[in-house]
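Colleague: Fold the stuff below for me.
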Amino acid sequence: WPVYETCQELAIPIIAHSGLDNDHKGFTEPRAFANMLKAFPHLRMVVAHLGGAAWKQTLEIAQTFPNTYFDCCEIIEWTNSAHGPTDEQLAQMIIDIGPERVMMGSDFPWYDLDHSIDRVFSLPLLSQEQKEQIIGANAVDILGL
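Modeller: Alright, predicted model coming up:
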């Protein structure tokens, strides 16, 4: 995996799409990244969509690999849907991961940006400061901007 090796050496974070793939082979599920994360323990990896429809795997990856970070730009728009977490489950997952490891927009906002930001600010359980970090400051830290 020479690209991962180079990114690790140069401290360049990578972003990976995550979720359930249409053919159900598991290639984009968060647990599919485990072998790569083991091989490159200093590579900063952003798991987009907090795992998407495979969101239940996200916490396991976060707890096992401290070099993982997460983007909530898509999942924030479909909480309470058939495949998504409730607002409370999403907020609790962010707390369990560590709010400092979650950001918004690194995989580009899929929906109306203002609405997505409002959705973050409407999440329960998180402090105003944590929500503000998710909206901007965390990306600066995680992406090394």
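Colleague: CA only for contacts and neighbour counts going forward, please
Modeller: OK.
Colleague: could you pull out the strands for the chain?
Modeller: 14-16, 45-47, 68-71, 102-103 (DSSP state E).
Colleague: need those strands in a markdown table with distance to Ile94 and mean neighbour count, can you?
Modeller: As requested, the strands of the chain are exported to a markdown table (distance: least, Cα to Cα, whole Å; neighbours: other Cα atoms under 10 Å):
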| stretch | distance to Ile94 | mean neighbour count |
| --- | --- | --- |
| strand 14-16 | 18 | 17 |
| strand 45-47 | 13 | 27 |
| strand 68-71 | 9 | 28 |
| strand 102-103 | 7 | 29 |
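Colleague: Find the residue at the geometric middle of this protein.
Modeller: Phe70 (1.9 Å; Cα atoms, centre = their mean).
Colleague: Tell me if I'm right that that one and Leu50 touch.
Modeller: Yes. Counting by Cα atoms under 8 Å, Leu50 is a contact partner of Phe70 at 5.5 Å.
Colleague: could you dump the strands of the chain to JSON lines with distance to Gly144?
Modeller: Shown next, in JSON lines, are the strands of the chain (distance: least, Cα to Cα, whole Å):
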{"stretch": "strand 14-16", "distance to Gly144": "12"}
{"stretch": "strand 45-47", "distance to Gly144": "12"}
{"stretch": "strand 68-71", "distance to Gly144": "13"}
{"stretch": "strand 102-103", "distance to Gly144": "13"}
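Colleague: one more to line up against the first:
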Amino acid sequence: MTDADDITYLTRLRERLDLPGIIDIHTHFMPDQVLRKVWAYFDSAGPLVGREWPITYRTDEMVRLKTLRDFGVRGFTSLVYPHKPDMAAWLNEWTAEFAAHTPECLHTATFYPEHHAGSYVEAAIAAGARVFKAHIQVGHYHPGDPLLNPVWEQLQDSGIPTVIHCGSGPAPGDFTGPGPIAEVLRRFPRLRLIIAHMGMPEYSEFLDLAQDYPGVGFDTTMVWTDFSEADCPFPDTERGRLRYFSDRILFGSDFPNIPYSYGHSLYALERLELGDDWLRQVCYENAARMFDLS
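Modeller: The predicted model follows:
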């Protein structure tokens, strides 16, 4: 679909659901030089990608912001993630500034297992960070690394959620999967974790974790799209738990790094036929409640 087609479809969807907008908790805004390296990695179909992956919204930052606004997105994130030490604090400075001049953006921060992680996470929280991002696959670290103990403790005590890419899709890493996250939750059971991509492809195992830990939720990023269903189909046997966890599932898109149109991300949810109430919760209400955006 073209952007104009998406705008028409998304406008009609919002009107039907009587929503003031869409809240997308999985979008990427980051320093230009970092984002271009990310795009180059996708272009190379590197080992963490593993397949051809065209970037649909490869445009300048201001164009990308206008695109989201035109789509009716009224809240979004600037998910960043370090792949090495001494990078996270700098990224947090950038996201704080970005959020300060982008009203719809939830102030986002990140971290990495290093000796000073606790101090810059404390500083980010003091500066108003509302959501954190962790990427186990790209960072190549165990989430239970002792260097992260002060980070998890602060996030647990503050109640600030972390969007965490910990499933083994699109390609497994040494520390991906539900096992390492279960270790963290045993030590910090009140953590609020938003499992990115519904935990793809270990959907059932991460849903099991959510049964045991009320702070565990999910984002819908890329799940149920034609692109993902071809390789990592969501099991039909788990449809019932999508209803059960309807108050813990939040819409995410992975904009701009998606290989299809933005509207398809919403269409993929609509065609699940779980009802308008479920769509309202996922596309707006759950995030509005979590981040007090009402």
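Colleague: aligned partner of the residue nearest to the centre of structure 1 in structure 2?
Modeller: Mapped onto structure 2 by TM-score structural alignment, Phe70 of structure 1 lines up with Phe218.
Colleague: And that match, how far from Arg14 of structure 2?
Modeller: Using Cα to Cα, to the nearest Å, one gets 22 Å for the distance from Phe218 of structure 2 to Arg14 of structure 2.
Colleague: again, but for Glu61 of structure 2
Modeller: Going from Glu61 of structure 2 to Arg14 of structure 2 by Cα to Cα gives 25 Å.
Colleague: what range in structure 1 matches the longest helix anywhere in structure 2?
Modeller: Ranked by residue count under DSSP state H, the longest helix found in structure 2 is helix 3-17. Per TM-score structural alignment, helix 3-17 of structure 2 has no counterpart in structure 1.
Colleague: repeat for stretch 277-287 of structure 2
Modeller: Using TM-score structural alignment, stretch 277-287 of structure 2 pairs with 129-139 in structure 1.
Colleague: Can you mark which positions in that stretch are buried?
Modeller: Buried residues in stretch 129-139 of structure 1, defined by neighbour count with 16 or more other Cα atoms under 10 Å: 130-131, 133-135, 137-139.
Colleague: just the residues you listed now: which is nearest Asp96 of structure 1?
Modeller: Of all the buried residues of stretch 129-139 of structure 1, Asp96 of structure 1 sits closest to Gln130, with 12.9 Å by Cα to Cα.
Colleague: Next up, the contacts around the residue lying closest to that closest one once chain neighbours are set aside.
Modeller: Ranked by Cα to Cα, 6 or more residues apart in numbering and with sequence neighbours excluded, the top spatial neighbour of Gln130 of structure 1 is Pro99, at 6.2 Å. Residues near Pro99 of structure 1 by Cα atoms under 8 Å, 6 or more residues apart in numbering: 130, 133-134.
Colleague: which residue in structure 2 lines up with Pro99 of structure 1?
Modeller: With TM-score structural alignment as the criterion, Pro99 of structure 1 matches Ser246.
Colleague: what's the burial count for the counterpart of Ala32 of structure 1 in structure 2?
Modeller: In structure 2, the residue paired with Ala32 of structure 1 according to TM-score structural alignment is Pro180. Counted with other Cα atoms under 10 Å, the neighbours of Pro180 of structure 2 add up to 16.
Colleague: now do Asp32 of structure 2
Modeller: Count around Asp32 of structure 2 with other Cα under 10 Å applied: 11.
Colleague: now Ser81 of structure 1
Modeller: Ser81 of structure 1: 11 surrounding residues under other Cα under 10 Å.
Colleague: next one: the one 5 residues further on
Modeller: Counted with other Cα under 10 Å, residues neighbouring Thr86 of structure 1 total 16.
Colleague: That one is in contact with Ile75, isn't it?
Modeller: No. Thr86 of structure 1 lies out of contact with Ile75 (Cα under 8 Å); the separation is 10.3 Å.
Colleague: tell me the SS of the nearest residue to Val151 of structure 2 once chain neighbours are set aside?
Modeller: Closest residue to Val151 of structure 2 apart from its sequence neighbours, by Cα to Cα, 6+ apart: Gly118 at 5.1 Å. Assigned by DSSP: H, G, I helix; E, B strand; the rest coil, the conformation of Gly118 of structure 2 is helix.
Colleague: What is the aligned counterpart of Gly118 of structure 2 in structure 1?
Modeller: For Gly118 of structure 2, no residue is aligned by TM-score structural alignment.
Colleague: Does Gly118 of structure 2 touch Leu155 like I think?
Modeller: No. Contact criterion Cα under 8 Å: Gly118 of structure 2 and Leu155 do not qualify, at 10.2 Å.
Colleague: ok, so what distance separates Pro180 of structure 2 from Glu273 of structure 2?
Modeller: Pro180 of structure 2 is 33 Å from Glu273 of structure 2, where distance means Cα to Cα.
Colleague: Then Met290 of structure 2?
Modeller: 25 Å.
Colleague: So which of these two has more stuff around it?
Modeller: Met290 (15 against 10).
Colleague: Okay, Leu207 of structure 2 and Phe132 of structure 2: tell me how far apart.
Modeller: Leu207 of structure 2 is 21 Å from Phe132 of structure 2, by Cα to Cα.
Colleague: More neighbours: which of these two?
Modeller: Phe132 (28 against 22).
Colleague: The more buried one is in contact with Ala96, isn't it?
Modeller: No. The pair Phe132 of structure 2 and Ala96 does not pass the contact test of Cα under 8 Å, sitting 11.8 Å apart.
Colleague: For those two, list the residues in contact with both.
Modeller: In contact with both Phe132 of structure 2 and Ala96: 108-109, using Cα under 8 Å, 6+ apart.
Colleague: that older thread, which strands or helices does whichever helix or strand comes after the longest helix of structure 2 pack on?
Modeller: Next in sequence after helix 3-17 of structure 2, counting helices and strands by DSSP states H and E, comes strand 22-24. Packing partners of strand 22-24 of structure 2 (3 or more Cα pairs under 8 Å, 6 or more residues apart in numbering; DSSP states H and E): strand 73-77.
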